[in-house]
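Visitor: Predicted model and sequence follow; I will ask about them next.
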Amino acid sequence: MPLAEIPLCVWRTRGRSFIFRGQSIRYWTAGQGAPLLLLHGFPTASWDWHYLWAPLAQRFRVVACDMLGFGDSAKPLDHRYSLIEQADLQQALLEHLRIVQPVHLLAHDYGGSVAQELLARHHEGRANIASCALLNSPLFPELCPSPLIHKLLLSPLGWLVARSFGRDDLVDTVSQLYGPCTHPSESALDDCWSLLLSNRGTRILHKLMAWVPERHRYRQRWVDALQAPGVPLRLIQGAVDPLHGARVVERYRQLLPEADAVLLPGIGHFPHTEAPAQVLRHYLAFREQPLKWLPQRVAWS
């Protein structure tokens, strides 16, 4: 049975705000139990998780925020955006909510890089991570080609490209990343555009692209964090994602001999919106494994 969606207009009414380094951050929380932190991708927002929100909240205390520069959170123009700061933001949100117990992570894309930084901090004794599941994230940046729009935004004329970026550009960019049979509806694209426009977000798109060179800069630190023992990991990957598809799983298996990975045939870059029921099933199976971490085989679903 398909999972019910939460309309964006309803989602927005359920959000709350807190102040992080002088900037207003929108966040959501629901449910009880072990804390589960959801980390969204680029250039979207926490609403990406709306299909999974209710079923996850039935089992866990789910927490998510629109990161700085995304969604309905502040998008300061004169700001140097950084994945490191986004990890600081996640820890500040947990502190704001007085969550002190170990936190489980479920992350996609840009959020996957933030999750890797949190894993690195865990192994340094500066965070407390219980487990981490990753969806189509740039774990190995050398394998992840940049779309044309990313290259343009990173160019000296990126500020101009950002300010002229329109809904049609979003549709063209996003549509190339979905599976052949899982394209989003026009209303879903309208909602994504609304989140991008919120707080005049197109003005800073080029500034958010700092994450591309940053993930190369911290590549070894973040791969080391994946390879370090002690935190259960699962990779759930849309197999036909042109950015982070099956080749990422191959490298993941090479570098993590006991890798736990699931490939979703026919699914592209957004498995949590393209195939939310499959993602939920594989995530809950991951969480239901014995506390003692056991090697897992790569599975196809």
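Guide: Perfect, I can see it now. Residues are numbered from 1 along each chain as shown.
Visitor: going forward, measure contacts and count neighbours with C-alpha atoms only.
Guide: Fine.
Visitor: residues touching Gln23, list them.
Guide: With C-alpha atoms under 8 Å, 6 or more residues apart in numbering as the criterion, the residues that contact Gln23 are 68, 73-74.
Visitor: Let me know the closest of those to Ala107.
Guide: Closest to Ala107 out of these is Leu68 (16.0 Å), distances taken as C-alpha to C-alpha.
Visitor: and that closest one, that one's in a strand?
Guide: No: according to DSSP: H, G, I helix; E, B strand; the rest coil, Leu68 belongs to no strand; its state is coil.
Visitor: Next, the contact list for it, please.
Guide: Leu68 sits next to 23, 25, 74-75, 81, 86 when contact means C-alpha under 8 Å, 6+ apart.
Visitor: Out of those residues, give me the two with the largest separation.
Guide: Going by C-alpha to C-alpha, the pair spanning these furthest: Ile25 and Tyr81, at 14.3 Å.
Visitor: Which one of these two is surrounded by more residues?
Guide: A count of neighbours by other C-alpha atoms under 10 Å puts Ile25 above the other of Ile25 and Tyr81, at 25 against 19.
Visitor: Quick check: the more buried one touching Ala64?
Guide: No: using C-alpha atoms under 8 Å, Ile25 makes no contact with Ala64, being 10.6 Å away.
Visitor: picking up where we left off before, closest to Gly31 among the contacts of Gln23?
Guide: Ser73 (22.4 Å).
Visitor: Which of the three states applies to that closest one?
Guide: At Ser73 the chain is in coil, as set by three-state DSSP.
Visitor: how near is it to Arg80?
Guide: Distance, Ser73 to Arg80, using C-alpha to C-alpha, to the nearest Å: 15 Å.
Visitor: and what of Arg221?
Guide: 21 Å.
Visitor: Report the separation between the residue positioned nearest the centre of the chain and Arg167.
Guide: By C-alpha atoms, centre = their mean, the chain has its centre lying nearest to His108, at 2.6 Å. Separation of His108 from Arg167 (C-alpha to C-alpha) stands at 22 Å.
Visitor: likewise Cys144?
Guide: In terms of C-alpha to C-alpha, Cys144 sits 24 Å off from Arg167.
Visitor: any chance you could map the strands in the stretch 1-150 of the chain?
Guide: 16-20, 23-30, 35-39, 61-65, 103-108, 129-135 (DSSP state E, counting those that start in this stretch).
Visitor: try this one side by side with the last:
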Amino acid sequence: MSGCATPSELPRWFDGFQRFPIRTASVNGHRIAYLDEGQGPPLILLHGYGGSMWQWEYQQIPLARQFRVITPDLIGSGLSDKPALDYRPEELIESIRGLMDALGLPTATLIGNSMGGGVAIGMALTHPDRVSRLVLIDSLPDHVRERLASPLMQRALNTSVPAWLARFGALFVGNRTMEAVLKEIIYDHTLVTPAVLDRSNRNRQREDMITPLMSLRDSLPLWEQQFAPRFKDVHHSTLILWGEQDRLFPPQVGRDLQATIPQARLIIIPDAGHIPQWEQPHVVNRHITEFLQP
């Protein structure tokens, strides 16, 4: 979840199980990196806190058979710019609206995992006419700190370590921390291979990710104040998918979320943790495709 500053050039290809060209768009003066595959009704796939587009690598080909699949690195993450912002919820929301404008998309279905689910909910509440449907995967709930079941993630949210010290620590224990984080969010630890660890660490080391991560953490009270109390005002057709073995937010959190969104249905994904779209992609892709049928 942390990284040290090692600037690098934007790679030409997305390093997934198959290569996809990385594109960029200027949004509010900042570069947003994204994948754009397939044709059809547009889907925008939003990753979680500390994540990147690689968490959607198993959605690119299957979903692109029927849809236009747009997968950005959120501002402050991955290959996108990491400007000196407060990373308030509305700034993330406006970056997605701006990306849609840049791509000429009046509306899209938003599919968000974890924090990306929170951004999707924020878009649905702030710009309801720009969102056609919602898919929330182990999404950001209300009362995040109280609902968070993982001691490791609780420490990450509650730490008061200054950014410079976090960067210094990342030089010595960053790789071990990354492995611990992956094993916390992924249920099947055999999937945390050396190749996955290497890719995660390379993503962490591209640029300074510490400052955006800490700013996102510090903006969490704004999410609780501005958006979490308004789940009942989301009137879009909504599919909630939840990993049965999620160690961060147990399935009851998903059940509570379903109860507060009027048009939501919930499906529990067996043998999956916090990123079921990566751990059980065939199951998740099938549910998404069925939900999005006319």
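Guide: That came through fine. Since the structure is predicted, the reported quantities are computational estimates derived from the model, not experimental observations.
Visitor: Neighbour count for Arg221 and Arg80 of the first structure, which is higher?
Guide: Using other C-alpha under 10 Å, the more surrounded residue of Arg221 of the first structure and Arg80 is Arg221, with 15 against 11.
Visitor: Let me see the contact set for that one.
Guide: Contacts of Arg221 of the first structure (C-alpha under 8 Å, 6+ apart): Ala120.
Visitor: Just the element for it, please.
Guide: helix 219-227 (DSSP states H and E).
Visitor: and the helix or strand that that helix is followed by, which stretch of the second structure?
Guide: Once helix 219-227 of the first structure ends, the next helix or strand along the chain (criterion: DSSP H and E) is strand 233-238. Counting by TM-score structural alignment, strand 233-238 of the first structure lines up with residues 238-243 of the second structure.
Visitor: That stretch vs the first structure, average distance?
Guide: When the first structure is overlaid, stretch 238-243 of the second structure sits 0.5 Å from its aligned residues on average, using mean C-alpha distance after the TM-score superposition for the first structure.
Visitor: list the buried ones in that stretch?
Guide: Judged by neighbour count using 16 or more other C-alpha atoms under 10 Å, the buried positions of stretch 238-243 of the second structure are 238-243.
Visitor: Distance-wise, check the spatially closest residue to Ala127 of the first structure that is not a sequence neighbour relative to Leu233 of the first structure.
Guide: In space, and not counting its chain neighbours, Ala127 of the first structure is closest to Arg121: 5.3 Å by C-alpha to C-alpha, 6 or more residues apart in numbering. Separation of Arg121 of the first structure from Leu233 of the first structure (C-alpha to C-alpha): 16 Å.
Visitor: try His216 of the first structure
Guide: From His216 of the first structure to Leu233 of the first structure the distance is 22 Å (C-alpha to C-alpha).
Visitor: The second structure: which residue goes with Arg218 of the first structure?
Guide: Let me fix one detail, which is that residue 218 of the first structure is Tyr and not Arg. Match for Tyr218 of the first structure (TM-score structural alignment): Gln226.
Visitor: How about Ser82 of the first structure?
Guide: Using TM-score structural alignment, Ser82 of the first structure pairs with Arg88 in the second structure.
Visitor: now swap in Asp66 of the first structure and tell me
Guide: Using TM-score structural alignment, Asp66 of the first structure sits opposite Asp73 in the second structure.
Visitor: Count the residues that sit near the spatially closest residue to Leu243 of the first structure that is not a sequence neighbour.
Guide: Leaving aside its sequence neighbours, Leu243 of the first structure sits nearest to Cys144 (C-alpha to C-alpha, 6+ apart; 5.3 Å). Here the number of neighbours of Cys144 of the first structure (other C-alpha under 10 Å) works out to 17.
Visitor: next one: Pro251 of the second structure
Guide: A count of nearby residues for Pro251 of the second structure, using other C-alpha under 10 Å, gives 22.
Visitor: From Ala149 of the second structure, how far off is it?
Guide: 11 Å.
Visitor: now the helices for the stretch 201-301 of the first structure?
Guide: According to DSSP state H, counting those that start in this stretch, the stretch 201-301 of the first structure carries its helices in the segments 205-208, 211-217, 219-227, 246-255, 271-274, 276-287.
Visitor: can you put these in CSV and add distance to Gln32 of the first structure?
Guide: Below are the helices of the stretch 201-301 of the first structure laid out as CSV (distance: least, C-alpha to C-alpha, whole Å):
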stretch, distance to Gln32 of the first structure
helix 205-208, 33
helix 211-217, 33
helix 219-227, 28
helix 246-255, 33
helix 271-274, 22
helix 276-287, 15
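Visitor: if we compare those, which one ends up closest to Ile129 of the first structure?
Guide: When these are compared (using C-alpha to C-alpha), the closest one is helix 219-227, at 11.6 Å.
Visitor: Would you mark the buried spots in the closest one?
Guide: Using 16+ other C-alpha under 10 Å as the test for burial, helix 219-227 of the first structure gives 219, 222-227.
Visitor: likewise stretch 64-71 of the first structure?
Guide: For stretch 64-71 of the first structure, burial by neighbour count (16+ other C-alpha under 10 Å) applies to 64-71.
Visitor: between these, which is nearest Gly158 of the first structure?
Guide: Closest to Gly158 of the first structure, out of all of those and judged by C-alpha to C-alpha, is Gly69, at 16.1 Å.
Visitor: Not counting its neighbours along the chain, what's nearest the closest one?
Guide: Distance criterion C-alpha to C-alpha, 6+ apart; nearest residue to Gly69 of the first structure, sequence neighbours excluded, is Lys75 at 4.2 Å.
Visitor: again with Ala34 of the first structure
Guide: Phe60 (5.2 Å).
Visitor: got it, and Gly118 of the second structure?
Guide: Nearest residue to Gly118 of the second structure, sequence neighbours excluded (C-alpha to C-alpha, 6+ apart): Leu140, at 5.0 Å.
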